[in-house]
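Colleague: Following is a predicted model, sequence given first.
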Amino acid sequence: MKGYVQVYTGDGKGKTTAAFGLAIRAAGSGLKVWIGQIMKKGEYSEIHSMQRFADLITVEQFGTGKFVMGKPSGEDIEAAATALSRAEHIMSSGKADVLILDEANVALACGLFPVGRLLALIRQKPEGMELVLTGRGAAPEIIEAADLVTEMKCIKHYHEKGVMARTGIEK
């Protein structure tokens, strides 16, 4: 099976959710999935659900637990570099059929790594591996390199009425 590069971007809700849904679909077909969450650290509901598929889905977090605002810290940059290095290792080892880098686009936009590093990862993707990059603000170079790009667009959101993120739905 030929693998492709998918990008889920845009300001609307659902990028990570779509990627995790793809992970479940892939596991349902017996494919091995590795998910690297860049800039995330903590107990999110999606982490708990993926533990039910631990024989086929691995999730690793590469974040400091702090929101990146302004100039990223050395610790933030190091965590993102570790995520990319780990993804490169997973790619070269053949330990996954589907590789998801959650929030890779945001990490790039925040300056945690240069666009060339992410493009190099795309170029080294094995022929049979599916690569998924999520996060708002995908760089034009990443969009150009991808085979499939989906932009999530918010039309209406109850957050605008003061509804906070709910466990199991948004977090």
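Modeller: In hand now; what should we look at?
Colleague: Could you use CA atoms for every contact and neighbour count after this?
Modeller: Noted.
Colleague: report the longest helix in this protein, please.
Modeller: As assigned by DSSP state H, the longest helix anywhere in the chain is helix 74-93.
Colleague: That one: which residues count as buried?
Modeller: Across helix 74-93, burial judged by 16 or more other C-alpha atoms under 10 Å covers Asp76, Ile77, Glu78, Ala79, Ala80, Ala81, Ala83, Leu84, Ala87, Glu88, Ile90, Met91.
Colleague: Put this next to the first one:
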Amino acid sequence: MARIMFYNIVRFLALITIQVVLFKNIGFYNLATFFPYILIIMLLPLGISNFFVYVLAFATGLAIDAFYDSLGIHAAACVALAWFRIVFIRITLEIDVRQSSDSPSWGELGSKWYLSYIFLGTLIHHFTLLVIEVFSFTNFLTTSLSILLSSLSTFAIILLISLLFYKRKSRVGI
């Protein structure tokens, strides 16, 4: 369990640093932005308590808000992502898998489940983030395009990160 905590702390520090140092300054005409820091929330162990998921999501959002000078919109989007994570895992996984201490991964849960989990989570996060940021229906098409392009670009970055750290499913006795 200490090893899992250590990996999650390192992941938290690495993704926050990469987000602030690299991806804060990258964007395409204010339509597409990259937010791979959401992997912090999405890759938490499956068996972690819901309360702890919400607390970590809020803390992650506040950390990003501190660097982006935004007034809690990342915290709100991360809490929405935590809610999605809890509901999605509860609906799609069996009880024994939900109670394991494994992180959701491509190798353990399969590509279909992992890709839908990452894409829908990214979409929920970006929808919440950008709707709260704009908080108006005057530029509905621009906001919708920004949600779509930001979600797709973040999804692509997350897939690249996932492929870099891909681990095959462990098979006992082989």
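Modeller: Looks like it arrived, so ask away. Nothing here was measured: the structure is a model prediction, and the numbers come from that model.
Colleague: Post the TM-score for the overlay when you can.
Modeller: The TM-score (TM-score structural alignment, normalised by the length of the first structure) is 0.31; 84 aligned residues with a C-alpha RMSD of 4.7 Å.
Colleague: Which stretches in the first structure count as helices?
Modeller: Counting by DSSP H, the helices of the first structure are 15-28, 45-50, 74-93, 104-109, 115-123, 140-145.
Colleague: so what secondary structure elements neighbour the longest one?
Modeller: For helix 74-93 of the first structure, the elements it packs on are strand 33-38, strand 57-62, strand 98-102, helix 115-123, judged by 3 or more C-alpha pairs under 8 Å, 6 or more residues apart in numbering; DSSP states H and E.
Colleague: Specify the stretch among the helices of the first structure that is closest to Thr9 of the first structure.
Modeller: Counting by C-alpha to C-alpha, Thr9 of the first structure lies closest to helix 15-28 out of the helices of the first structure; the figure is 6.5 Å.
Colleague: so who does the closest residue to Leu119 of the first structure other than its chain neighbours touch?
Modeller: Leaving out its chain neighbours, the residue that sits closest to Leu119 of the first structure by C-alpha to C-alpha, 6 or more residues apart in numbering is Ile142, at 6.8 Å. Applying C-alpha atoms under 8 Å, 6 or more residues apart in numbering to Ile142 of the first structure gives the contacts Val115, Leu118, Leu119.
Colleague: returning to what we had before: may I see the helices of the first structure arranged in CSV, with distance to Val5 of the first structure as well?
Modeller: What follows is the helices of the first structure, written out as CSV (distance: least, C-alpha to C-alpha, whole Å):
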stretch, distance to Val5 of the first structure
helix 15-28, 12
helix 45-50, 22
helix 74-93, 13
helix 104-109, 13
helix 115-123, 7
helix 140-145, 8
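Colleague: With respect to Val7 of the first structure, which of the ones you listed lies nearest?
Modeller: Comparison of the helices of the first structure against Val7 of the first structure by C-alpha to C-alpha identifies helix 140-145 as nearest, at 7.1 Å.
Colleague: List the buried residues for the closest one?
Modeller: Buried, per 16+ other C-alpha under 10 Å, within helix 140-145 of the first structure: Ile142, Ile143.
Colleague: same deal with stretch 112-120 of the second structure?
Modeller: Residues of stretch 112-120 of the second structure classed as buried: Tyr114, Tyr117, Ile118, Phe119, Leu120 (neighbour count, 16+ other C-alpha under 10 Å).
Colleague: now the contacts of Ile142 of the first structure: which count as buried?
Modeller: Val115, Leu118.
Colleague: List just the nearest of the contacts of Ile142 of the first structure to His48 of the first structure.
Modeller: Here the nearest of these to His48 of the first structure, counting by C-alpha to C-alpha, is Leu118; it sits at 27.8 Å.
Colleague: check contacts around the closest one.
Modeller: Neighbours of Leu118 of the first structure in contact, by C-alpha under 8 Å, 6+ apart: Leu84, Ile142.
Colleague: re the thing from before, could the contacts of Ile142 of the first structure be laid out in CSV, adding distance to Gln6 of the first structure?
Modeller: Compiled in CSV, the contacts of Ile142 of the first structure are given as follows (distance: C-alpha to C-alpha, whole Å):
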residue, distance to Gln6 of the first structure
Val115, 16
Leu118, 13
Leu119, 13
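Colleague: thinking again about what came up before, which pair in the buried residues of stretch 112-120 of the second structure spans the largest distance?
Modeller: For these, the maximum inter-member distance is 10.0 Å, found between Tyr114 and Leu120 (C-alpha to C-alpha).
Colleague: Okay, the nearest residue to Glu133 of the second structure once chain neighbours are set aside and Tyr114 of the second structure: tell me how far apart.
Modeller: Once flanking residues are discounted, Glu133 of the second structure sits nearest to Ile73: 6.8 Å by C-alpha to C-alpha, 6+ apart. Ile73 of the second structure sits 26 Å away from Tyr114 of the second structure, going by C-alpha to C-alpha, to the nearest Å.
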